[in-house]
Structures are given as structure tokens and as C-alpha cells.
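>>> Just to be clear, the model below is a prediction. Sequence and coordinates:
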Amino acid sequence: MQLTSLAALALAAPASALIRFSCSQLVVDRIDPLVNPGMAPSPHLHQIIGGNSLNVTMDPAKDMPGESTCTTCQFTEDTSNYWTAVLFFRARNGTYKRVPIRPNVGFDGAEGGMTVYYMQNGLSDYQQRSKVTAFKPGFRMLVGDAMARTAEKANKYKQVTYTCLQDMTTRFPETKNLPNKPCPAGIMANIRFPTCWDGKNLDTVDHMSHMAYPASGTFDSQGPCPESHPVPVPQLMYETIWDTRQFNDPNEWPEDGSQPFVWSMGDHTGYGSHGDYLFGWKGDALQRTMDTPCYVTCPTLTTQSIANQNKCKIDRTVKEDIDSWLPEIPGSPQISKKF
């Protein structure tokens, strides 16, 4: 189903609640305060959005996203931090170029970043009537495996996918691997997090064990949560549109016909896509929003202009060249395929 159809149907069926909003780039940096707290540089580069209190450590005892004085997200109540790996293009001469990010539909002017969703039910359920419990202060999670290089390992994470955009409204089909042909409007990386919480732990050692997928069915089909993780939470979803249009010349692609894009951790397959989340909503804003009939935007929240969200920036911790044509990806990760 196309995005325009989703919007049209939503008008005919009031929803409670699905919010969709833009978050501009906060920083692109080789830090990872969830998996590698205190390490600078961390093993690979990330693109990060959200509140400006982000630092290399984010000690849960003292460093909270809620301490931010600005946010790159449209809703000023959301000072959470969200991040993913960074996509690179590898030219035939062996050099690498960071792929830029283009704004999603409806968010013209946003500088880089992602589109973020919080949903009570799947995108195709326009009623959004399931009761969910919002994340709590201090909550953190990760989905995906940066080291996955096979479909078998990637399939453990059910809704980490790609869409080869024919135009900006394309949403299907989705694949687990990076597209193997040029995508006219870019490559959308989709990351949906598990939706069942154990109700106890705000985080775990692997940043995943406190979360689970439904015991049967899926989040979209409103499958029940398992007994071990009985608390339904909103489905958090990221969409990042990598603007691959300038790299679509087949004469620049590998001579064997394979695709030329590589994630910042060295993954050429696409199976290593992953996303990180540090909760940072102010007060009970997220719970009130999930309990309020609204679709895309919500009367419980304050929307800042895209121009203002673009102004919220922090300096990079790791000073290295990430913008030129580079002889290797920052951090020199082992590439999963020899070109």
C-alpha cells in the first residue's frame, strides 16, 4: 500500500494513536553510548538524532536524554536519542563515499536524520485501539545484529528490512538484504523494534533480553505477548532514506553485477542493519499521547518547525574525515565481501 493511501484511510477512520515525525541529524560520529559506553572512537560510525545531551558515556545513573536543552525531533517533548549505522558507496577504484540522507514525504527541509513512528497497532490498522504502556525513564534497547552476515541470523529480527524506492511513496516490497539493483528514489532502511516488555528491566546486558516479539502472530496481527514479557509497548519504528541517486550509474557498480553499498561496520549484505534507542520523553508525554485519539500529529504534543529542529546540533567527539572520498571506511572494519 502506498503512503498516500495510508493517509487517506486514516482520515476516514480516527486513530488512537499513531504518531509519525521527523528528526533531523544531531551528529554523525564514531560513538555508541549503548553498546560501547565511554569508547571514543567506537568500532563503527553512527548517524544519531534526538536530544543534545547525548555524550559518549550516557551513564544511566547520571546522564539522561531528558537533560537536553534542544532536540532534533519535531515534537519538543521528545529528547530521546535514536541511531543507526551509516551507509557508504564503494567505487570501482576502491574508495568509499558516505551516502547522504534525504527527507521523507512531508518533511521537506529536514537535514538528514530519520522518520520516527510510535504505534499501538501496525501501519495497516487505522483504528490503533490496542492499549500500550509507554517506555519509562531510563529505558534503553537495541534491535538487530551488527555482525549478522547471513539471512538466517538476520531473520531473528523480524522487521529490520529495506525498501527499494521507485518513488518517494513506495513502501513495498521489503527485503532483508540490501537491494541488488539501482533504486530510482533511494534506499529506505526500516527498523521496527520488538513490542513486548518484561515489565521489570529498563535495560539488560545485551540491550535486548528485556524485550520480545509476540508469542504467536505478529505485532501487525495483534499477536499476544509471551508470559515472560507480558507488557505491550508501542512499536517504535525508524525510516531512513539513503539518497543513493547519485550512485545509480551501473558503470560505477561492481563489474560482477553485485550491489556497491556497505554499512559502516563493514557489512555488504545488509543483514547487519541495527538500531539503538535511549528513551527521553519528558514527563508522561508519550503515555498521554498513546492514550489520545490522534494520527501522525497529536494535540498532546508541541511541534517545532523543521528549521528549528535543524538548529539542534552537537560537535563530533571523534575528529576524523567522514565526508571525503575515503580509502577505507572509518574504523577500518573488515568488509564482508571482497569486491
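Looks like it came in fine. Residues are numbered from 1 along each chain as shown.

>>> can we go C-alpha only for contacts and neighbour counts from here?
Fine.

>>> Show me where the stretch 201-339 of the chain has its strands.
For the stretch 201-339 of the chain, strands defined by DSSP state E, counting those that start in this stretch occupy the ranges 211-212, 231-232, 235-242, 261-263, 275-278, 295-296.

>>> Now do the second one: which elements does it pack against?
Counting contacts by 3 or more CA pairs under 8 Å, 6 or more residues apart in numbering; DSSP states H and E, strand 231-232 packs against strand 196-197.

>>> Report how many residues lie close to the nearest residue to Trp253 once chain neighbours are set aside.
Closest residue in space to Trp253, ignoring its immediate chain neighbours: Pro260 at 5.8 Å, by CA to CA, 6 or more residues apart in numbering. Pro260: 25 surrounding residues under other CA atoms under 10 Å.

>>> ok, Pro260 touching Lys97?
No. With contact defined as CA atoms under 8 Å, Pro260 does not reach Lys97; the gap is 10.9 Å.

>>> Quick check: neighbours shared by these two?
When contacts are counted by CA atoms under 8 Å, 6 or more residues apart in numbering, the set common to Pro260 and Lys97 consists of 89-90.

>>> if I look at Val86, how far off is Phe261?
10 Å (CA to CA, to the nearest Å).

>>> More neighbours: which of the two?
Remark: of Val86 and Phe261, Phe261 carries more neighbours, 26 against 22, as counted by other CA under 10 Å.

>>> which residues does the nearest residue to that one once chain neighbours are set aside contact?
Leaving aside its sequence neighbours, Phe261 sits nearest to Phe89 (CA to CA, 6+ apart; 4.7 Å). Contact analysis of Phe89 by CA under 8 Å, 6+ apart lists 96-99, 247, 260-262.

>>> Any chance of the residues you listed in JSON lines with distance to Gln166 as columns?
JSON lines is the format used below for the contacts of Phe89 (distance: CA to CA, whole Å):
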{"residue": "Tyr96", "distance to Gln166": "25"}
{"residue": "Lys97", "distance to Gln166": "23"}
{"residue": "Arg98", "distance to Gln166": "22"}
{"residue": "Val99", "distance to Gln166": "18"}
{"residue": "Phe247", "distance to Gln166": "15"}
{"residue": "Pro260", "distance to Gln166": "18"}
{"residue": "Phe261", "distance to Gln166": "18"}
{"residue": "Val262", "distance to Gln166": "21"}
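
>>> adding another structure so you can compare the two:
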Amino acid sequence: MVRKSKLFSGGLIATAAALVAFGLNTVGATATPTGDPAARAASHLGHTAAMMAAPAGTYVLADPQVTGVVPSQATPPNRYFHEFQANCSVTRNIPDDPIVYPGQPGASHDHTFMGNTTTDANSTQASLNAGGTSCKAPGDKSGYWMPTLYNGSQVIKPIGPQVIYYKTNLIDYTSVRPFPKGLRFVVGSPMATADQFRQDKGYVAGWECGDSYHNIDFPVTCTPGSQLNIRYQAPSCWDGKYLDTPDHKSHMAYPVNGRCLADHPVALPMIEFKMAFPVSGDMSRVHLSSGRAFSFHYDFYNAWDAPTLGALVSHCIVGGLQCDARGYDQTHPEAGAALNDQYVLP
């Protein structure tokens, strides 16, 4: 009762301060799941209380740091594609977040995890390296996770390998280098308002299903038999200094007019989630564990085998190809593939 009364008797100021300490936007903090009002209130209060109790994030230094980089101003020959896919299936649903709430099992809203099969609140670089993976490429032991989708109380999991693109939106696609081991970040915000979600630099086309497109909130109905889809892009310019920062965002930045800026000069692959959820028909009870549709966000913790990731980045992104998870472009068979039939380096 103490925690509840604190939230409702002047505690909103404390709550806002706590959220700011986490680098989260307090505007729209009342966004909660649709469905039963009591469930909405409990979900929001539980998540807010957990955020207030969680310790502040820390700076994690890159080792080695990348220094002396100047953002590329080059303009190589135009190639329409420069990408490859990481096809990864769902592994588990648990209320953990090893980036925002490290070492605190159950402190987060529920997340749907893909990629590494061991990801939980206690995950570290070492534990991810020792874990398995649901990705097609065994060398990708990265952790990928997002808020869980519900239809009422039923969990809706994406079925089969989901498309996680590694691409670039930089003019000089040849300047892109692989992620440093241990890089982690959060894309989007569970506290975003509808307008913030729409204007976010990671926004692509909103929520889609059937003949319904560019939705900020979930559509009222979706054509029966269709799927609910979303694409969302991550920042791709790195400061070269930190693998993580207290807000889990400020070490990364989006390009400006196709170029990285001097404070984030290192060009990295741009991750794009392309998720497909098998839910359709009446969508009135569909919600995310983090709240409304515009609270969608996701987390990434890099645990790729460095030579494997390096080969895919070099062959597909720098090479200007449209590759599958093997690093093979069907329209350019003469280029070969980065990986063999077992999705490992030849």
C-alpha cells in the first residue's frame, strides 16, 4: 500500500523523475494495455513501480574504443540494396530485460525473446557467447527482444523465423563496419505517445494488416486470416566509445541526410525488425505488454561470432547486395555466398 499511495498522492513527480533517470520519455506515461480496466491499471502500476525501483544504468566502455574516425562524405556508385537477413525464431516469453533491468528477474513487462536461447535478466556477454541460438546462422548468438503481444490474455507469438534485416541507410554504404562485441541498445520507447511514435526516426510504416496500413494504434479489425505486421529501424551511427550508456540510447544516433555526424562517426549496420503476428479479425482486445500499439520498442545485445558477422557485412552491405541469411543474392549468383549451406563460414 505504501508504494501505491506514493504513486497516487503526489508521487507522479517522483515517478517522472525516476523515468527521466532512465532516459525514458515521461510524456504519455499513462499509456496502458487495452482490455479490462483493472488489468490495465495493474499492468501500468507494476511496470512503473519496477522502473522506480531499478538502479540507474551505467556506462560500459568499448574495449578497444574506436577513435580517429571522421564520418564518411564519400558517395560510392549507387546500389539499390545493401543488406542481409538474420532469420531468428521466438525462444521464450519472460518479464526480463538484461539491458534495462540487469540482474532483476521479473522487473520488466513481459518480453518475447528471439535469437539466443539463454537470454534472461542475468545475461552477460559471456553467457550469451556460451548459449545456443534460434537464428539460422549458428554464429548469431545475439539477443533480440520486444514487448509481448496479447489478444486479451492470450500470448500471440510470431511463428517461424522472423526477418531481422541488417542493412544501411547511409549514402556511403562502403563505410559500414560490423557491430563491436557486446554493443547493446534500445530502439523506441515504451513510454512514447502516439505522436512520438509517428515521428520517431525509427518509424517506417506503422502497424499493417490486410488492407489496413500506416496505423499508429492497432486497427479495429484486420482481414480474417491476415497477419499484424510492423517494421521498425534502429540507429546506425555509433560514438565509438561506449557499448552501453545509462539511457541505453545516447551512444547511438540516426544518420542525418544519409551521413553520420562527428559525435557519432562510426557507421554500423542498421537493424530493422520486420515482425509478423498471427492475429486477425476483431482486434479490440489486442495490446502489448508495454501498453498501446505505439509503445512498441525492441532491444538488441550483440553476440555475433565476429568473423561471421564481418563476412556478411563485407559481402552484402559493403558489397551492395540483397542477401538472405546465407549472404546469398539470388539476382547476383555470380557473387556467391558469404556462408555455406549450414550457414557457417566455408
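All right, it came through fine. These numbers come from a predicted model, not from an experiment.

>>> follow-up on the earlier one: just give me which of the contacts of Phe89 of the first structure are shared by the second structure.
Among the contacts of Phe89 of the first structure, the ones still in contact in the second structure (both residues aligned by TM-score structural alignment, their matches' CA atoms under 8 Å) are 96-99, 260-262.

>>> how near is the aligned partner of Pro226 of the first structure in the second structure to Lys274 of the second structure?
Aligned counterpart of Pro226 of the first structure in the second structure: Leu261 (TM-score structural alignment). From Leu261 of the second structure across to Lys274 of the second structure, the span is 27 Å (CA to CA).

>>> So which residues of the first structure form helices?
For the first structure, the helices defined by DSSP state H cover 3-12, 151-154, 285-290, 306-311.

>>> Pro232 of the first structure: which of the ones you listed is closest?
helix 285-290 (12.0 Å; CA to CA).

>>> What span of the second structure is that closest one aligned with?
Counting by TM-score structural alignment, helix 285-290 of the first structure sits on residues 308-313 of the second structure.

>>> Check what contacts that stretch and list those residues.
With contacts defined as CA under 8 Å, 6+ apart, stretch 308-313 of the second structure is touched by 83-84, 139-140, 176-178, 269, 327, 338-339, 344-345.

>>> can we see that at 7 Å?
The contact list for stretch 308-313 of the second structure (CA atoms under 7 Å, 6 or more residues apart in numbering) reads 139, 177-178, 327, 338, 345.

>>> which ones are touching Arg129 of the first structure?
Counting by CA under 7 Å, 6+ apart, Arg129 of the first structure makes contact with 16, 120.

>>> quick one: it from Met147 of the first structure, how far?
37 Å.

>>> before we move on, what about Trp197 of the first structure?
Using CA to CA, Trp197 of the first structure is found at 24 Å from Met147 of the first structure.

>>> do the same with Leu165 of the first structure
Leu165 of the first structure is 26 Å from Met147 of the first structure, by CA to CA.

>>> ok, His109 of the second structure touching Ser290?
Yes. Contact criterion CA atoms under 7 Å: His109 of the second structure and Ser290 qualify, at 6.2 Å.

>>> ok, Ala86 of the second structure touching Lys167?
No. Using CA under 7 Å, Ala86 of the second structure is not in contact with Lys167; the gap is 10.7 Å.

>>> In the first structure, which residue is most central in space?
Note on the first structure: the residue nearest the mean C-alpha position is Tyr238, at 3.5 Å, using CA atoms, centre = their mean.

>>> Could I get the contacting residues of that residue?
Applying CA under 7 Å, 6+ apart, the residues contacting Tyr238 of the first structure are 114-117, 190-192.

>>> Swap in 10 Å and give it another go.
By CA atoms under 10 Å, 6 or more residues apart in numbering, the contact list for Tyr238 of the first structure reads 20-22, 82-84, 113-118, 160, 188-193, 275.

>>> Glu77 of the first structure against Phe279, yeah?
No. Counting by CA atoms under 10 Å, Glu77 of the first structure stays clear of Phe279, with 11.4 Å between them.

>>> got the strands of the stretch 201-339 of the first structure as a markdown table, with distance to Gln287 of the first structure columns?
Listed next are the strands of the stretch 201-339 of the first structure as a markdown table, based on distance: least, CA to CA, whole Å:
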| stretch | distance to Gln287 of the first structure |
| --- | --- |
| strand 211-212 | 18 |
| strand 231-232 | 13 |
| strand 235-242 | 13 |
| strand 261-263 | 34 |
| strand 275-278 | 16 |
| strand 295-296 | 15 |
